[in-house]
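Q: Provided below for reference: sequence and predicted model.
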Amino acid sequence: MARKDEVGRRGEDCAAEYLVRCGYTLIERNWRCSQGEIDLIVARGGDVVFVEVKTRSGTGYGHPFEAITVAKLARLRRLAGAWCEQSVLSARHIRIDAIAVIARPGQEPLVEHLEGIF
């Protein structure tokens, strides 16, 4: 596995653990369809949340949230709709969140959560 893939997997693990600690239930991880992939899908209180996780080993190339472009947000919205169309779960509300993980070697990862980014 390439180093960036390992960093990404570690970030998704951290994000999933963080969300579970915050009372969310993990529904799916790395859900894929022909349009792309959603990193995490979680639920809490009747709401379904689609989560984009961005991980960096430092901020030398910018904060992880800076990698979420307008085009990426539009694709996440389409993906959320595709998931809703095929899912048997019904949600009171849906939203798209972002989680940034800064996982510096030898340090505890820093997790930041932005709710309702789109």
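A: Alright, I've got the coordinates. Numbers count the residues shown, from 1 in each chain.

Q: for the rest of this, base every contact and every neighbour count on C-alpha atoms.
A: Noted.

Q: where do the strands of the protein begin and end?
A: 25-33, 36-44, 47-56, 93-102, 110-114 (DSSP state E).

Q: quick one, which of those strands is nearest to residue 17?
A: The closest of the strands of the chain to residue 17 is strand 25-33. By C-alpha to C-alpha, the value is 9.3 Å.

Q: ok, structure two:
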Amino acid sequence: MGENAGRRDRRGQIGRLGEDVAAEYISGLGWQVLARNWRTRYGELDLIAADGRTLIIVEVKTRASRTFVDPVAAVTPQKLRTMRLVTRQWLAEQSEFWPVIRFDIVSIRLDIGDPEDLERATIAHHRGIVE
């Protein structure tokens, strides 16, 4: 396995761990997780959740490095545009009407020495990042 493939595998593993932590966190808030990793050819929504009649689209950013103080810094304006586009696609397939739609970011920092030690993970929840 080449060095780049090893990095991609680690990045994928870190991303999955972070999404697991975020899904558990969201469930702990009493929200219902409606979908995970919903994909179209235009992009992916990490988590789609409901809090009563509010639909929350959650971008999960996970790091097990010191690249960013808060992984939310990795969310670009282009990523936000893609989230809105893909959300419209998801909504077009749904029969339920959502009077309120909100976009959040949940950023997860895993321990750099032992990313699988989820007890040491830190979570930052950024609510309402896109109207």
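A: Perfect, I can see it now. The shown structure was predicted, so the numbers you read here are calculated from the model rather than taken from an experiment.

Q: returning to that earlier point: can I get the strands of the first structure in TSV with distance to residue 65 of the first structure and mean neighbour count?
A: Formatted as TSV, the strands of the first structure follow (distance: least, C-alpha to C-alpha, whole Å; neighbours: other C-alpha atoms under 10 Å):
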stretch	distance to residue 65 of the first structure	mean neighbour count
strand 25-33	19	14
strand 36-44	14	19
strand 47-56	7	24
strand 93-102	6	20
strand 110-114	9	15
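
Q: these: which one's closest to residue 5 of the first structure?
A: Using C-alpha to C-alpha, these put strand 47-56 closest to residue 5 of the first structure, at 10.0 Å.

Q: switch the strands of the first structure over to TSV; also include distance to residue 87 of the first structure.
A: Output for the strands of the first structure, formatted as TSV (distance: least, C-alpha to C-alpha, whole Å):
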stretch	distance to residue 87 of the first structure
strand 25-33	11
strand 36-44	12
strand 47-56	11
strand 93-102	13
strand 110-114	25
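
Q: for those strands, which one sits closest to residue 6 of the first structure?
A: Here strand 47-56 is closest among the strands of the first structure (C-alpha to C-alpha), at 10.1 Å.

Q: thank you, goodbye.
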